[in-house]
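*Asks:* Requesting a structural model of the entry that follows:
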Amino acid sequence: MENIKSDLLLPLGVSIIISLILGKIVIKILKKAHIGQSIREDGPKAHYSKAGTPTMGGIIFVFSTLITLAIFKGYSFENILIVLGMLGFGLVGFVDDFFKLVMKRSLGLTEMQKIIFQIIISFALIFLASQVSIKPIGTFIIPFINIELNLGVFAYPILAFIMIGTVNATNITDGLDGLATSVTIPVFIALTIIAINFNSNISLFSIIFTGALIGFLVYNSNPASVFMGDTGSMAIGGALVMACIIFNMSLYLIILGGVYVMETMSVIIQVISYKTRNKKRVFLMSPIHHHFELKGYKEQKIVTSFTILSTILSVITLLLFL
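*Replies:* Got it, this is the predicted structure:
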């Protein structure tokens, strides 16, 4: 326990401080550059007042993580892979944000362009992860029954699907002040505990990333001074899925990332219902956090409830996986 305190609590604290300092600097730069959030016209009316709030703030916790990792010499091969996942998918989000917010192109990257970039990044990262995963990369551990299934080379497209799905799910979850940030913190605390159990240096990355998110949350919580943008939400998804693939626990993302899954499924259900049931909707608006907004729940209550759910799911994952 003493080793854990000295090895992980200090990086956690340093990461929080660096994130807080960078937050002050980056928000000023974003304001000066007039890089502000545009609000969808069909979104909740309560969001109209958020128009112009600085976005692309994900660079705050991304750079905080990179700096703190360097300070504590945490660039092991495992952590480099997770960093590549964070930066690779974060870059796709950054380019999309840049085109929309800086170049003033309303669409940013097209959906096809995003998918193509994500597929290329996914297969490259999966190949690299195959060099360090705890078991062969084609091994899937099935939750609850704890049976191992080895699919060999057929695992690659499945893992690519999981990777792309996770990144886009975390992106969908970023819709309320502090929501994606708050939901993700218990997820990476769980990953820290899992990494400690495997005596993996990923514990250092996970605790540093947690600290960076905590520092960012100071500025991102309601009322938000900055949004993470696609830059941040996709970076979260990239880091999360890479860590899970290395631990051969990608199927556990259904539980660990249950809030992201719920958000994504609400969108899928809404689209299917609209197209097959004569434009009838299941939810007042999707993703589901907007449904609860339109039902009259305050943002803070929704974020708190989703964070509690994420914490419960993270604890369940720990009990099942360890």
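*Asks:* Going by C-alpha atoms from here, please, whenever you check contacts or count neighbours.
*Replies:* Will do.
*Asks:* mind listing what the nearest residue to residue 72 once chain neighbours are set aside touches?
*Replies:* Setting aside the residues directly before and after it, residue 72 is nearest to residue 11 in space (CA to CA, 6 or more residues apart in numbering), at 7.1 Å. By CA atoms under 8 Å, 6 or more residues apart in numbering, the residues touching residue 11 are 68, 72, 204, 207, 208, 211.
*Asks:* How far off centre is the helix or strand the fifth one falls within?
*Replies:* In other words, residue 208. Using DSSP states H and E, residue 208 sits in helix 202-220. Centre-to-centre, helix 202-220 and its host chain are 12 Å apart (CA atoms, centre = their mean, to the nearest Å).
*Asks:* Tell me the helices and strands packed up against the following helix or strand past that helix.
*Replies:* Where DSSP H and E defines the elements, the next helix or strand beyond helix 202-220 is helix 229-246. Under the contact criterion of 3 or more CA pairs under 8 Å, 6 or more residues apart in numbering; DSSP states H and E, helix 229-246 touches helix 58-71, helix 77-97, helix 111-129, helix 155-173, helix 179-197.
*Asks:* now those as JSON lines including distance to residue 270 and mean neighbour count?
*Replies:* Formatted as JSON lines, these follow (distance: least, CA to CA, whole Å; neighbours: other CA atoms under 10 Å):
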{"stretch": "helix 58-71", "distance to residue 270": "28", "mean neighbour count": "22"}
{"stretch": "helix 77-97", "distance to residue 270": "24", "mean neighbour count": "23"}
{"stretch": "helix 111-129", "distance to residue 270": "19", "mean neighbour count": "16"}
{"stretch": "helix 155-173", "distance to residue 270": "14", "mean neighbour count": "21"}
{"stretch": "helix 179-197", "distance to residue 270": "21", "mean neighbour count": "23"}
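*Asks:* on contacts alone, who are the packing partners of the helix holding residue 208?
*Replies:* Secondary elements touching helix 202-220 (3+ CA pairs under 8 Å, 6+ apart): helix 10-32, helix 58-71, helix 77-97, helix 179-197.
*Asks:* among those, which is nearest residue 252?
*Replies:* With CA to CA, the closest approach to residue 252 among the helices and strands packed on helix 202-220 belongs to helix 179-197: 11.4 Å.
*Asks:* for that closest one, packing partners?
*Replies:* Contacts defined by 3+ CA pairs under 8 Å, 6+ apart place helix 179-197 against helix 155-173, helix 202-220, helix 229-246, helix 299-321.
*Asks:* Now these in CSV, please, with extra columns for distance to residue 38.
*Replies:* Listed next are the helices and strands packed on helix 179-197 as CSV, based on distance: least, CA to CA, whole Å:
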stretch, distance to residue 38
helix 155-173, 16
helix 202-220, 16
helix 229-246, 11
helix 299-321, 19
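*Asks:* Second chain to compare with the first, below:
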Amino acid sequence: MLYWLSQYDDSPLRIFKYLTFRSAGAAAIAFLIVVIFAPAMIRFLKEFAVAPQRLAGFVSEEELCAIKGKTPAMGGILIIIAVFVSTILWARLDLMVTRLCLMVMLSFGLLGFWDDFRKIRRMKGPLGNDGVSGKLRLFAEMIIAIAAIFILYRAPDTRDSAPLLTIPFMKEALLYMPMWIAMIYGVFVLWGTGNGVNISDGMDGLATGAMIIAMMSYMLIAYLCGNVAYSEYLSTPYIKGCGEAAVFGAAVVGACMGFLWYNSKPAAMFMGDTGSLALGGSLGIMAIIVKQEMILPIIGGVFVMEAGSSLLQTLYYKATGGKRIFLMAPIHHHFQKKGWSETQIVTRFWIIGAVCAAVGLATLKIR
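*Replies:* Below you'll find the model as predicted:
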């Protein structure tokens, strides 16, 4: 919205046309929205808080009951609001890239909200249930992903780049995917990223910090791929309007930083599935838009570790009739069982995330 002020070329308002300025503004506004309104949101959510089930097995039932009502869930609502408002203010809304990022974030966030709400009903009384079933959630995520890819293929400003698939470490190695293959691929990317972030949200600040690192990486990639000179220098595909995804990514980073202020140990609120699915979907659609999906497992290495450990544990448990690879899955609980403190685990996972992001970004030049 503020971008249109840059039309006044003879005034200082022309600064609003610069992506770097608008990205910084988006991050700052999203951060301030979360920090300022978080106390009120925490008080509001405490009326609907659920017991932090992620602590089951580590503390007694009495402690769980004592904690219930003290640490509210569904704080992801505030993240979504902050990102939405900041993006509306600072990004160009006339480009499909901006609208698509918001659409995927809101859709995944709504799905997570539905899941959280059903869990809350289960905690409130006998008519509740355990949340959205895995099959139903997968189906909903498939619909969102298919719709997103279809829009990419049809929108005038994205249809030229939509079929592209870049391969890391190979210079100008571009493949052109038919729409149906791209839809299957997009479903896998969005589903994997959304659930990877969701599974990582098991310790105070873990998923939030890892998301900040991963999204900052894709924010930089979006800026580079949206610039003709930089994309040519790095041999990455130039994507028209891709730079606006950097503004959206900056808003996500700013909102996560603000949320981390209250989510660091001891957490004042949890993001819940509302936030983790919305953030995962946002990261996934960023990777799809900038056509760097194949380095997502590298940049999002922490999320891969978390989701992969849960999958391996489940498959091995079923195949061996009850044996386990890890003491407990996802893997951050394995280290907790081995005696690492929560602060140690979170900090070390952030370090791993930073190293993975550096390696992922390095692939842009190593071709």
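*Asks:* Can you calculate the TM-score here?
*Replies:* Laid over one another, the chains give 0.92 as their TM-score (TM-score structural alignment, normalised by the length of the first structure), with 320 aligned residues with a CA RMSD of 2.1 Å.
*Asks:* If we only consider the contacts of residue 11 of the first structure, which is nearest to residue 314 of the first structure?
*Replies:* residue 207 (14.8 Å).
*Asks:* quick revisit: in the second structure, what stretch matches the helix holding residue 208 of the first structure?
*Replies:* On the basis of TM-score structural alignment, helix 202-220 of the first structure is assigned to residues 245-263 in the second structure.
*Asks:* Chain neighbours aside, what residue packs nearest to the most centrally placed residue in the first structure?
*Replies:* When CA atoms, centre = their mean is applied to the first structure, the residue found nearest the centroid is residue 236 (2.8 Å). Nearest residue to residue 236 of the first structure in three dimensions, chain neighbours excluded: residue 86, at 6.4 Å (CA to CA, 6+ apart).
*Asks:* Show me what the one you found aligns to in the second structure.
*Replies:* Match for residue 86 of the first structure (TM-score structural alignment): residue 105.
*Asks:* so who does that match touch?
*Replies:* Residue 105 of the second structure touches 80, 278, 279, 281, 282, counting by CA under 8 Å, 6+ apart.
*Asks:* can we see that at 10 Å?
*Replies:* 80, 83-84, 111, 275, 277-285 (CA atoms under 10 Å, 6 or more residues apart in numbering).
*Asks:* gap between it and residue 83 of the second structure?
*Replies:* 9 Å (CA to CA, to the nearest Å).
*Asks:* tell me the average deviation of stretch 209-225 of the second structure from the first structure after fitting.
*Replies:* Following superposition, stretch 209-225 of the second structure is found to deviate from the first structure by 1.2 Å on average (mean CA distance after the TM-score superposition for the first structure).
*Asks:* could you measure the residue of the first structure positioned farthest from its centre against residue 290 of the first structure, distance?
*Replies:* Largest separation from the mean C-alpha position in the first structure: residue 278, at 34.0 Å (CA atoms, centre = their mean). Distance from residue 278 of the first structure to residue 290 of the first structure, counting by CA to CA: 22 Å.
*Asks:* ok, now which ones touch the equivalent of residue 302 of the first structure over in the second structure?
*Replies:* Correspondence of residue 302 of the first structure to the second structure, assessed by TM-score structural alignment: residue 345. Neighbour list for residue 345 of the second structure: 203, 206, 331, 332, 333, 335, 336, 351 [criterion: CA under 10 Å, 6+ apart].
*Asks:* and which of these is nearest residue 216 of the second structure?
*Replies:* residue 351 (14.5 Å).
*Asks:* Surely residue 152 of the first structure and residue 135 touch.
*Replies:* No - applying CA atoms under 10 Å as the test, residue 152 of the first structure and residue 135 come out as separate, 11.5 Å apart.
*Asks:* quick one: which of the two has more around it?
*Replies:* Taking neighbours as other CA atoms under 10 Å, residue 152 of the first structure and residue 135 compare with residue 135 leading, 15 against 11.
*Asks:* That one - nearest residue in space that isn't next to it in sequence?
*Replies:* Using CA to CA, 6+ apart, the closest residue to residue 135 of the first structure is residue 248 (6.8 Å).
*Asks:* Show me what residue 192 of the second structure lines up with in the first structure.
*Replies:* Counting by TM-score structural alignment, the partner of residue 192 of the second structure is residue 165.
*Asks:* you'd agree its match is up against residue 264?
*Replies:* Yes - assessed by CA under 10 Å, residue 165 of the first structure is found in contact with residue 264 at 8.9 Å.
*Asks:* Identify the contacts common to those two.
*Replies:* Common neighbours of residue 165 of the first structure and residue 264 (CA under 10 Å, 6+ apart) are residue 171.
*Asks:* so who does the nearest residue to residue 249 of the second structure once chain neighbours are set aside touch?
*Replies:* Excluding its sequence neighbours, the residue lying closest to residue 249 of the second structure (CA to CA, 6+ apart) is residue 219, at 5.2 Å. Shown in contact with residue 219 of the second structure (CA under 10 Å, 6+ apart): 23, 213, 242-253, 283, 286-287, 290.
*Asks:* So residue 273 of the first structure sits against residue 282, correct?
*Replies:* Yes - counting by CA under 10 Å, residue 282 is a contact partner of residue 273 of the first structure at 6.7 Å.
*Asks:* Identify the contacts common to those two.
*Replies:* Contacts common to residue 273 of the first structure and residue 282, judged by CA under 10 Å, 6+ apart, are residue 267.
*Asks:* Tell me how far whatever residue of the second structure lines up with residue 113 of the first structure lies from residue 115 of the second structure.
*Replies:* Under the alignment (TM-score structural alignment), residue 113 of the first structure pairs with residue 136 of the second structure. Separation of residue 136 of the second structure from residue 115 of the second structure (CA to CA): 10 Å.
*Asks:* I'd like to check which residues are in contact with residue 128 of the second structure.
*Replies:* Residue 128 of the second structure touches 117, 118, 119, 120, 121, 122, counting by CA under 10 Å, 6+ apart.
*Asks:* Please determine how far the aligned partner of the residue nearest to residue 249 of the second structure in the first structure is located from residue 144 of the first structure.
*Replies:* Residue 219 of the second structure maps onto residue 192 of the first structure when the alignment is built from TM-score structural alignment. To residue 144 of the first structure, residue 192 of the first structure is 21 Å away according to CA to CA.
*Asks:* now residue 157 of the first structure
*Replies:* Going from residue 157 of the first structure to residue 144 of the first structure by CA to CA gives 24 Å.
*Asks:* Residue 11 of the first structure now?
*Replies:* 33 Å.
*Asks:* quick one, what contacts residue 137 of the second structure?
*Replies:* Per CA under 10 Å, 6+ apart, neighbours of residue 137 of the second structure: 108, 111, 112, 114, 115, 131, 143, 191.
*Asks:* ok, the residues you listed vs residue 264 of the second structure, which is closest?
*Replies:* When those are compared against residue 264 of the second structure (criterion: CA to CA), the nearest one is residue 112, at 21.4 Å.
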